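A.B. asks: Provide a 3D model corresponding to the input given below.
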Amino acid sequence: MTAAQADLVRARQGFAEMPEGLRLDTPEVEDGAAVWRIARDSKTLDLNSSYAYLLWCRDFAGTSVVARDESTDEPVAFITGYIRPERPQTLVVWQVAVDASHRGKGLAAALLEGLVSKVAEQQGIDCLETTISPDNAASQRLFTAFAERRGAKVARKVLFDAGMFPEEGHEPEVLYHIAPLAQAS
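C.D. replies: Predicted coordinates:
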C-alpha cells in the first residue's frame, strides 16, 4: 500500500485513526510468522498452522490488513478476511488479533474500518460476515459497534453448533451478518 493509499484509508476511517506510531498495511508473505505468533499469543483464537498464515498473507492479502509498528516495521495486529465465492459482495472476517502490548487503544476498530474501506473501494462489498463464539465479548462489542457506526443491521444465528467440531469443549460459532454497509458516520 502506498502512502497515498494509506492516507485515503485513514481519511475514510474518520473516527478510528490508527494509534500513533502504527500504520495500516497490506500483509506480505514475510509477515506470516508474525501473524501466526500474534494469533498464538492471543490465547483466544483457534490457532491455524504457521503454513496457513503464510498462505493467507500470500493468497488473501487483498482482503486482509496488518498494523505495523513504524519503528520496527513489524506487524502488531492483523485482520484476515476473504470474499465469499458464492456471494462476491460479502467480506468474511476470519480472525482479528492485537498484540497484548497494543490492546485498549482502539486498534481493532481502526483495522476493521480500514479493511472494510479498502475492500469496499476495490471490490464493492455491501455486507460483512464473521463468526463469534458466545464467550468472546470483545469481538461481540467490536462488530456490534462497527455495525452501529455504519448504520447496518446485525442478524445473528448459530452457523456451526458445538457438536460439529471434532474436539471437545469448542463453543458454537455464531454468524454475524452485518448489512448494508455504509460509510462510517
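A.B. asks: okay, CA-based contacts and neighbour counts for the rest of this
C.D. replies: Noted.
A.B. asks: all strands of the protein, in order?
C.D. replies: 22-25, 65-69, 75-84, 87-98, 127-132, 153-160, 173-179 (DSSP state E).
A.B. asks: From one end of stretch 151-165 to the other, what's the distance?
C.D. replies: 34 Å (CA to CA, to the nearest Å).
A.B. asks: sorry, back to before: of all the strands of the chain, which one is nearest Glu121?
C.D. replies: Of all these, strand 87-98 sits nearest to Glu121, with 11.6 Å by CA to CA.
A.B. asks: buried sites along that closest one?
C.D. replies: By neighbour count with 16 or more other CA atoms under 10 Å, strand 87-98 contains the buried residues 89-93, 95-98.
A.B. asks: between the strands of the chain, which gets nearest to Lys43?
C.D. replies: Lys43 lies closest to strand 87-98 among the strands of the chain, at 9.8 Å (CA to CA).
A.B. asks: Proceed likewise with the subsequent sequence, for comparison:
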Amino acid sequence: MTSDPSNTTAIRLRKPTKEDGFRLHQLVAECPPLDPNSMYCNLLQCSHFADTGVAAEKDGDLVGFISGYIPPAKPDTLFVWQVAVHEKGRGEGLAKRMLKAIVDRDACGDVTHLETTITADNEASWALFRSFARDMGAELEYHEFFEKDAHFGGQHDSEFLLRIGPFHP
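C.D. replies: A predicted model of the protein is given here:
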C-alpha cells in the first residue's frame, strides 16, 4: 500500500528559539529512554546553543530536536548532546536530516568532526550515527567515556564516546 501524499505534512527544520524550551522539555519526556534535563537547561539549549541545534515541526508540533554545541577546546567538533524524535516524526529519516542541517550551518563552518555519547544498548542511536558517518564518508571510532560506576555512581549505564570524521559538509 502506498501512502497518500495529500495526507502527509512536511516536516520543517529550523533554528530553535527560546520559545521552544518548554516544548523541548515535553518532547524529551515523551521520548524514553532519553534522560530529561531541567527546563532551564532546555531553555539554554534553545537560546544559547540555537546555532548548533535544530527544531523539527510538523503541523505546529515539535516532533524532533537535536541539541549540540562546539566545545571551546575543540572548535573543529560538534558535540551532539541529545537527539529526540517523537513517534509523529519517525520513519522519515528525520534524525539524520537534522544532523546534516546542523553541520551545514555557517556556525559549523570549521567543524570537521562530530562527537556524541551513547549507551551500548541504544541500537537506534548507533544505527543513526553509523549511517551518518557512511553518508559523510567519514570514519567512526568509539571508546568508553563515562563509566557506570566511576562517573554515574552505578545509577546509569556507561556511555561510549563516538567520534566521526573528518568530514566536510
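A.B. asks: Not counting its neighbours along the chain, what's nearest the counterpart of Ala182 of the first structure in the second structure?
C.D. replies: Here Ala182 of the first structure is matched to His168 in the second structure, going by TM-score structural alignment. For His168 of the second structure, ignoring the flanking residues on the chain, the nearest one in space by CA to CA, 6 or more residues apart in numbering is Thr112 at 5.9 Å.
A.B. asks: Looking at the first structure, name the residue matched to that neighbour.
C.D. replies: In the first structure, Thr112 of the second structure lands on Asp126 (TM-score structural alignment).
A.B. asks: Can you give me the neighbour number for its match?
C.D. replies: Using other CA atoms under 10 Å, Asp126 of the first structure has 18 other residues around it.
A.B. asks: For stretch 40-55 of the second structure, what is the distance to the chain centroid?
C.D. replies: Here stretch 40-55 of the second structure is found 12 Å from its chain centre; the criterion is CA atoms, centre = their mean, to the nearest Å.
A.B. asks: Pull up the distance across that stretch, start to finish.
C.D. replies: Start-to-end span of stretch 40-55 of the second structure (CA to CA) is 17 Å.
A.B. asks: Could you pull up the residues touching the residue positioned nearest the centre of the first structure?
C.D. replies: Central residue of the first structure (CA atoms, centre = their mean): Ile79, 3.0 Å from the mean position. Listed by CA atoms under 8 Å, 6 or more residues apart in numbering, the contact set of Ile79 of the first structure reads 64-66, 93-97, 111-112, 115.
A.B. asks: Show me the subset of those residues that the second structure keeps too.
C.D. replies: Here is what carries over to the second structure from the contacts of Ile79 of the first structure, by both residues aligned by TM-score structural alignment, their matches' CA atoms under 8 Å: 64-66, 93-97, 111-112.
A.B. asks: now those as TSV including distance to Val154 of the first structure?
C.D. replies: Putting these into TSV (distance: CA to CA, whole Å) gives the following:
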residue	distance to Val154 of the first structure
Ser64	22
Val65	23
Val66	25
Val93	14
Trp94	17
Gln95	18
Val96	18
Ala97	22
Leu111	20
Leu112	16
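A.B. asks: show me what contacts the counterpart of Ala77 of the first structure in the second structure?
C.D. replies: Aligned counterpart of Ala77 of the first structure in the second structure: Gly64 (TM-score structural alignment). Residues counted as contacts of Gly64 of the second structure (CA under 8 Å, 6+ apart) are 27, 55-57, 83-86, 89, 94-95.
A.B. asks: same thing but at 10 Å, please
C.D. replies: Going by CA atoms under 10 Å, 6 or more residues apart in numbering, Gly64 of the second structure touches 11-13, 24, 27-28, 31, 54-58, 83-90, 94-95, 98.
A.B. asks: I'd like to know how far the residue nearest to His168 of the second structure sits from Met136 of the second structure.
C.D. replies: Distance from Thr112 of the second structure to Met136 of the second structure, by CA to CA: 10 Å.
A.B. asks: ditto for Lys88 of the second structure
C.D. replies: Distance, Lys88 of the second structure to Met136 of the second structure, by CA to CA: 27 Å.
A.B. asks: who has more neighbours, these two?
C.D. replies: Taking neighbours as other CA under 10 Å, Lys88 of the second structure and Met136 compare with Met136 leading, 16 against 12.
A.B. asks: For the more buried one, which non-adjacent residue is closest in space?
C.D. replies: Per CA to CA, 6+ apart, closest to Met136 of the second structure is Phe167, 6.0 Å.
A.B. asks: what about the helices in the first structure?
C.D. replies: 3-13, 32-42, 50-59, 107-123, 137-150 (DSSP state H).
A.B. asks: Go through the shortest one and flag the buried ones.
C.D. replies: Spelled out, that is helix 50-59 of the first structure. For helix 50-59 of the first structure, using 16+ other CA under 10 Å, the buried residues are 50, 53-54, 56-58.
A.B. asks: swap in the last one?
C.D. replies: Residues of helix 137-150 of the first structure classed as buried under the neighbour-count rule (16+ other CA under 10 Å) are 139-140, 143-144, 146-147, 149-150.
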